[in-house]
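> Below are the sequence and a predicted model for it; my questions follow.
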Amino acid sequence: MNRRNFLKTTALAALAATTARWNFAMAQGSGIFTLACPTSFPDLDPATSFSNDGAVLANVYESLARYIPATETSEAKIEPLLAASWEVSEDGKTWTFTLRDGVKFHDGSPLTSEAVKGSIERTRKIGGGASFIWGPVASIETPEPLKVVFTLSEPQPLDLIASAGFAAWIYAPSSLDKDNAWFNAGNDAGTGPFKISRYEPGQRAVLERAEGYWGTVPEGAFQTVSFEIVEDATLAQNMIESGQADWTYSLPYENLEALKSNPDLNVVVNPSFETLFGLYNVKRAPLDKPKVRQALSLAFPYDDVIAAGTSGFGTRAKGVVPAGIWGHDADAPIPKTDLEAAKALLAEEGIEPGLELTMTYSTSQALEAVAGELWKANLETLGITLTLQPMAWEAQWQLGKSDPKAAQDIFVMFWWPTFVTPYDYLFNLFHSEEKPNFNLGYYSNPEVDAKIDEAAKLSGTDRARAEALFIEAQRTIIEDAAAIFMLDQPNIHVVRSDVKGYADNPAYGHVAFVNELSR
């Protein structure tokens, strides 16, 4: 049996197992919600999780607040979650959160100010994932069991930070001395509506409803949540059409019209906060030359990728910060496809035909594959060979975090925000790093660093000046051609039509808050 057939057989076996669990749960009347997820969950530690694992953790853990996006009739807002309310001092440096009374962790211990302090301090001490969001916190005090006081070194929108989709989770004191391996063995310590009952890395995570959940539970609520990792889009589509899955995404765009006509399905289309881009390895010749990178960007078929890859649903990216987030630069000087101009720049840098480059992308992302194929065709006319290297996300990420000289030439991925601020995009992807994490083009520009840092400091007191600095930093990044900004994609989730209560929240990338749903 060859590798492809082996993978297909394994996937079909997983599908059969999912069907059996689904039938059993329905027979028991418990109600199971199955998600066919195109990517796995590499880290279930609430302190360090910073990838697709947020989809699982958002149903197990909770933060102090939650971001609610704007609608046609209302502005964006931040709602209390574990915090009942909060106040901020006039200078923007002291934030006092009052916690909900009666909330309990899954181990039965109560939510207290000490638990909040301990969670954030553990996250900061480990220093992994998105722990940077708590950088402005100078001290945390617990004057009362349900009152937490944060003193900041500089004014920052702490309510927005506390609503982040990563690193803002609050967890039980009994877990504060546990290591990463404990969490990734399938243990949890949240306050959320579900607790982890089974975790099989690379295959699935199964959650069961937590007894005594403090929040509202709708009538007909689901009792079990099964996150099934299904990287094959055909299998995921089969599962959602047959009723073996209730929710999925990343299906081929060309199939969406047919799915829309299926009365058993709802195709939910909303603007997202996701940008598709490719980071150039600026540490490797000849990509260390800005004009070479500019030439590659001029050779990219932007309109063709939007048409062929998203069936026209996508829009041109105007840099790394997408529309709908403050700091978006609607007038960014983005390049247009121009093969003659690209050829001239390559000649100016003495690049002869025969250049070979490698582009990595996730095996689960059909759009990234389409973008690569169309770009490859254009580059061939310039005498450049682009080798496309699809990889499982974890493998792609680990390669990117290795020695830049041994890594890929172009790292393609999507980004959505940790919390809704341009700082999240710019700091993670383009701020200088001693050890690569998500700056996987290895870009370093002190001028850009300074503007990102200064804008962050001003975000809580002078939003207009902060936004101007963020835009200036983005324009330098575009001028340096540190990355190719391909498109902004919509959020498209396919949900079974008998599922009630589903609403997409682009602030939390591809997260279904299952407690809000029922059948």
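Yep, it's here. Being a predicted model, the structure only gives us computed values, none of them experimental.

> make it CA atoms for all contacts and neighbour counts henceforth
OK.

> Pro322 against Glu274, yeah?
Yes: counting by C-alpha atoms under 8 Å, Glu274 is a contact partner of Pro322 at 6.8 Å.

> by contact count, what packs against the lengthiest helix in the chain?
For the chain, the helix reaching the highest residue count under DSSP state H is reported as helix 3-28. Contact partners of helix 3-28 among helices and strands, from 3 or more C-alpha pairs under 8 Å, 6 or more residues apart in numbering; DSSP states H and E: strand 32-37, helix 233-242.

> now those in JSON lines, with distance to Gly309?
Supplementary listing: these in JSON lines, determined by distance: least, C-alpha to C-alpha, whole Å:
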{"stretch": "strand 32-37", "distance to Gly309": "20"}
{"stretch": "helix 233-242", "distance to Gly309": "14"}
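
> May I have the secondary structure class of the residue nearest to Leu382 when sequence neighbours are not counted?
Nearest residue to Leu382, sequence neighbours excluded (C-alpha to C-alpha, 6 or more residues apart in numbering): Lys343, at 6.4 Å. Here Lys343 is recorded as helix under DSSP: H, G, I helix; E, B strand; the rest coil.

> go on, the one 10 residues further on?
Here Pro353 is coil, with the state taken from three-state DSSP.

> same check, this time on the one 3 residues further on
Under the three-state scheme (three-state DSSP), the conformation of Glu356 reads as strand.

> Buried ones in stretch 281-294, by neighbour count?
For stretch 281-294, burial by neighbour count (16 or more other C-alpha atoms under 10 Å) applies to 281-284, 286-287, 290-294.

> take a look at this one as well, against the first:
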Amino acid sequence: MVAACAILIALLLAACTGEGARVVPPPSPDFSVREATFVYVSDTEVIDDWDPATAYGNEIIALQNIYETLTVYNPVTRKAGPRLAISWRSSADRRTWTFRLRPDVRFHTGRPLDAQAVQRSIERTRSLGGPAAYIWDPVSTITVEDPTTIVFHLRYAAPLDLIASSGYGAYIYDTAAAGSGDLKRWFATGRDAGSGPYTIAEWNKGKVAELTLRAFDGYWGGWDGPRYRNVVFRVETDQETAWRRLLQGEANFLARLDPAYHRRAENTPGVRSVKTASFQNLLLLFNTASGPLRDRRVRRAVQYAIDYHGLIRALDGAGEPATGLVPDGLVGHVRDRQPRQNLTQAARLLTLAGYGPGRRPLRLTLTYAADDADQRMLVTRLAAALRGLNVRLDARALSWEAQLARARDKRPGRRQDVFVMYWRPDYADAYSWYRNLFHGDDPSSLNFAYLKDRKTDDRIDALPTLFATDRTAAQRAYADLQTRLVDELAVVAVPWVVNHLRAFLGGVRGYTDNPAYPNVVFVHSLTPRG
């Protein structure tokens, strides 16, 4: 009788939605929410680096379910909230921060997660100097007052409560997990030393079903009520295949959709779709150290050649207009400074530089991400606009590793003139745009504008203290820096801010999109419903 009713409901939904509409089938009679599995579909490989101290890529979607940080960013309050730390306080000058930890938390290894373990974890992360280790730069010393109290003494004022919520470089883990062995090698075999709700069950690098997590029964958050006790991460590069898996109930969540599939999700009974603004934007970094873009006039001309409004129309909902480096929702966002295409001004600047229509031709090299349709669309449109200005754009689609290798070539003449990339903050503050991308003396940065400007560096160095002590002054400082980098120095162009287009089964309850943790689903917080 139950099965017959389910079939009847499905037929009625199909009739209401018109011929050809797809309805997600009801769950099988043996469906059990107590042993439910959440299947997350990614379009790229999940794990490249298992070490929570140095991982800096798509790993975040798994690691945020395995490891935890002291605090977690709340997108509603726009503040840090409790996670492993239940409370914290700072001195008036924001240079001493005291965190109170949850009692009786244990790592997956069985060892206690106490203040000493937190100290050792952060100190190891700092010593390895991974891509996100810079977030702890303000810290001078860390002291343990008692098993649940840890104190950070800073060299300068900084928002340590927010820093401790970082999506990268802030995980707390058991540094003794490998015993006397090498911890990095221990991690590399697909083992974890976290405290989160899930632990690694199986890892199949390069396979479609790449990663399976299982519930950690000793999790401090508990397992009362219906929850997903298993999480599977699948890699499906073909969107039609991913979509069919969702319709057939073989997947619960599609992390990335193009606009056409997102519209299908909006009109499919049994499927929920979301479109949310992100903290991620697309950047064109201009090589200021070698080649023709050493001339600011040429850099400015390329900025003017970009068809910003046309790109937004072509993205069809997958992007929003950018108004500078900092997306909406973060301190430093500036409204009403949206750039516009101006081919007349571009031609004038090129002429002043000795190029342009009727003058000597100009060739620029550009690299962008292979298999990224949106970046390819940008490059195609920009190449057409520049062609009319007597500028040839030699664009190459490369893997991220190949782009990095070219950008870091010790021979400046072999580096690209324009480096196209996405960027998002490591924690919910715009500081990482400036520190990682434009600070001139940071050897671990992604400064592919090759900017060496002491005045800019000094302003960047002042940002953490301003953010921690005077948000109004910080807003002005961020705004002034954007004007300097985008307009005065013309080292970057920002065509759009990414919108996340996703779909998931209607039976998944409790999902919210947190822009501070891109593409992450906090699975333990979800409720499976048959």
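Alright, I've got the coordinates. Just so you know, these numbers come straight off a predicted model, no measurement behind them.

> wait, isn't the residue nearest to Leu382 of structure 1 in contact with Ala295?
Yes: in this structure, Lys343 of structure 1 is within contact of Ala295 by C-alpha under 8 Å, at 7.0 Å.

> what's the burial count for the residue opposite the residue nearest to Leu382 of structure 1 in structure 2 once aligned?
The equivalent of Lys343 of structure 1 in structure 2 is Ala347 (alignment by TM-score structural alignment). Using other C-alpha atoms under 10 Å, Ala347 of structure 2 has 23 other residues around it.

> go on, Thr37 of structure 2?
22.

> hey, where'd the strands end up in the stretch 301-450 of structure 2?
319-321, 362-369, 391-398, 418-423 (DSSP state E, counting those that start in this stretch).

> Minimum distance to Ala456 of structure 1: which of the helices and strands packed on helix 3-28 of structure 1 has it?
strand 32-37 (33.7 Å; C-alpha to C-alpha).

> with structure 2 superposed, average distance for the helix or strand that that closest one is followed by?
Once the chain leaves strand 32-37 of structure 1, the next helix or strand it forms, by DSSP states H and E, is helix 54-60. On superposition with structure 2, the mean distance recorded for helix 54-60 of structure 1 (mean C-alpha distance after the TM-score superposition for structure 1) is 0.9 Å.

> mind listing the strands for the stretch 151-300 of structure 1?
Under DSSP E, counting those that start in this stretch, the stretch 151-300 of structure 1 gives strands at 194-200, 204-209, 224-229, 247-249, 265-280.

> Mind checking those for the one nearest to Leu99 of structure 1?
Judging the strands of the stretch 151-300 of structure 1 by C-alpha to C-alpha, what sits closest to Leu99 of structure 1 is strand 194-200, at 20.3 Å.

> could you check the angle strand 204-209 makes with that closest one?
150 degrees (axes from the mean of the first three to the mean of the last three C-alpha atoms, to 10 degrees).

> and for strand 194-200 of structure 1, what span of structure 2 is it aligned with?
By TM-score structural alignment, strand 194-200 of structure 1 lines up with residues 198-204 in structure 2.

> Could you find the counterpart of Leu378 of structure 2 in structure 1?
So, by TM-score structural alignment, Leu378 of structure 2 is matched to Ala371.

> number of nearby residues for its match?
Neighbours around Ala371 of structure 1, by other C-alpha under 10 Å: 22.

> Would you enumerate the residues in contact with the residue lying closest to it once chain neighbours are set aside?
Distance criterion C-alpha to C-alpha, 6+ apart; nearest residue to Ala371 of structure 1, sequence neighbours excluded, is Val305 at 5.6 Å. If you count contacts by C-alpha atoms under 8 Å, 6 or more residues apart in numbering, Val305 of structure 1 has them with 370-371, 374.

> any idea what Leu293 of structure 2 aligns with in structure 1?
In structure 1, Leu293 of structure 2 lands on Leu287 (TM-score structural alignment).

> how close does its match sit to Pro69 of structure 1?
38 Å (C-alpha to C-alpha, to the nearest Å).

> Kindly report the same for Thr363 of structure 1.
30 Å.

> what's the alignment partner in structure 1 of Glu123 of structure 2 in contact with, if anything?
In structure 1, Glu123 of structure 2 lines up with Glu121, judged by TM-score structural alignment. By C-alpha under 8 Å, 6+ apart, Glu121 of structure 1 lies in contact with nothing.

> same deal with Ala369 of structure 1?
So Ala369 of structure 1 contacts 361, 388, 390 (C-alpha under 8 Å, 6+ apart).

> What's Gly243 of structure 1 aligned with over in structure 2?
Checking TM-score structural alignment: Gly243 of structure 1 goes with Gly249.

> The match of Leu378 of structure 2 contacts Gly309, doesn't it?
Yes: using C-alpha under 8 Å, Ala371 of structure 1 is in contact with Gly309, at 6.9 Å.

> need the helices for the stretch 51-200 of structure 2, in chain order.
Here the stretch 51-200 of structure 2 has its helices, by DSSP state H, counting those that start in this stretch, at 60-66, 115-128, 160-163, 183-188.

> What are the contacting residues of the third one?
Surrounding helix 160-163 of structure 2, the residues in contact under the criterion C-alpha under 8 Å, 6+ apart are 71-73, 79-80, 88, 97, 135-136, 170, 427-428.

> counterpart of it in structure 1, which residues?
Going by TM-score structural alignment, helix 160-163 of structure 2 sits over residues 158-161 in structure 1.

> my guess is Leu517 of structure 1 meets Pro218, correct?
Yes: applying C-alpha under 8 Å, one finds Leu517 of structure 1 in contact with Pro218, separated by 7.2 Å.
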